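Participant: the sequence isn't on hand, but the structure is:
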């Protein structure tokens, strides 16, 4: 019997898989969930950890600009934080989240960063004013 390459390493037992996936969701959120949360009182502070030039180029409306070297700044440790940076090819949000966690904050990372925020067609603010690009048909709408 031929084993599927996808199952060459068998799936974990259900209880282990549930713990693993719940753990991932405790550390990460996605741009669609952040966008939906920002429509009301999100219950968290969204922190852009990129440098000034990147912030001016475009950032999530309502985000706070705190490059990683400035964290935790004057953030309230009682309020959870969601960090983001450029995108999946950048560890800036992870470094920011680590700095915040070490300072005693509850923190998550927004997977995909500003890149996927823009790719999903969500608006950004820039030094020149609001920007809105159409969604990339390969990434949106996910609706998952």
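Facilitator: Okay, I see it. Owing to the predicted nature of the structure, the values given are computational and were not obtained by experimental measurement. Numbers count the residues shown, from 1 in each chain.
Participant: contacts, neighbours, all on C-alpha from now
Facilitator: Noted.
Participant: so which bits of stretch 43-62 are buried?
Facilitator: 44, 45, 46, 47, 48, 49, 50, 55, 58, 59, 60 (16 or more other CA atoms under 10 Å).
Participant: tabulate those residues in JSON lines, adding columns for distance to residue 16 and secondary structure.
Facilitator: JSON lines is the format used below for those (distance: CA to CA, whole Å; DSSP: H, G, I helix; E, B strand; the rest coil):
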{"residue": "44", "distance to residue 16": "29", "secondary structure": "coil"}
{"residue": "45", "distance to residue 16": "31", "secondary structure": "strand"}
{"residue": "46", "distance to residue 16": "31", "secondary structure": "strand"}
{"residue": "47", "distance to residue 16": "32", "secondary structure": "strand"}
{"residue": "48", "distance to residue 16": "33", "secondary structure": "strand"}
{"residue": "49", "distance to residue 16": "33", "secondary structure": "coil"}
{"residue": "50", "distance to residue 16": "35", "secondary structure": "coil"}
{"residue": "55", "distance to residue 16": "40", "secondary structure": "helix"}
{"residue": "58", "distance to residue 16": "40", "secondary structure": "coil"}
{"residue": "59", "distance to residue 16": "37", "secondary structure": "strand"}
{"residue": "60", "distance to residue 16": "35", "secondary structure": "coil"}
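Participant: below is structure B, check it against A:
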């Protein structure tokens, strides 16, 4: 197992540039498709053209969501349910957290519908962990992170 984890190509003059370029390309691509809670909060605070979509169930959204978010469960994303959205805006999808893939499914659906999309790293769980507020009907409770999509 350690061989897999630490199988990092040795650098030499011949492959150093290509190895560095691979790493740069990887991390640039990662940043193109993900956003963290602090960057999303900053974008919302500065009134950037961002649409935040909670890709979980309507029940979960009603209980708690990121302020300003709209709810379009990933299973219902289609031309009709997204017709009213600005295609020039950046769409950010989120779900419960790292144990849930509704935001990934939602991001894929929205890209297929012609939107520019980023996925919120850590979902609403990391949004709250970073100290940002939420809205909804839920009483604050300590619970495990789960997928409620």
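Facilitator: Done, it's in. The model shown is predicted, which means the values in this text are computed figures rather than measured ones.
Participant: superpose the two chains and report the TM-score.
Facilitator: The TM-score (TM-score structural alignment, normalised by the length of structure 1) is 0.79; 129 aligned residues with a CA RMSD of 2.4 Å.
Participant: re the thing from before, now, the most widely separated pair of the buried residues of stretch 43-62 of structure 1?
Facilitator: Distance extremes for the buried residues of stretch 43-62 of structure 1: the farthest pair is 44 and 58 at 20.5 Å, using CA to CA.
Participant: which position in structure 1 pairs with residue 74 of structure 2?
Facilitator: Residue 74 of structure 2 maps onto residue 68 in structure 1 when the alignment is built from TM-score structural alignment.
Participant: likewise for residue 53 of structure 2?
Facilitator: So, by TM-score structural alignment, residue 53 of structure 2 is matched to residue 47.
Participant: spit out the contact partners of that match.
Facilitator: 63, 64, 65, 66, 81, 82, 83, 84 (CA atoms under 8 Å, 6 or more residues apart in numbering).
Participant: and the buried ones among these, selectable in ChimeraX?
Facilitator: A single ChimeraX command selects the buried members of those (16+ other CA under 10 Å):
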select :63,64,65,66,81,82,83,84
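Participant: quick one: which of the contacts of residue 47 of structure 1 is nearest residue 21 of structure 1?
Facilitator: Nearest member of the contacts of residue 47 of structure 1 to residue 21 of structure 1, counting by CA to CA, is residue 82, at 18.6 Å.
Participant: helix/strand/coil for the residue mapped onto that closest one from structure 2?
Facilitator: Applying TM-score structural alignment, one finds that residue 82 of structure 1 aligns to residue 92 in structure 2. Secondary structure for residue 92 of structure 2, judged by DSSP: H, G, I helix; E, B strand; the rest coil, is strand.
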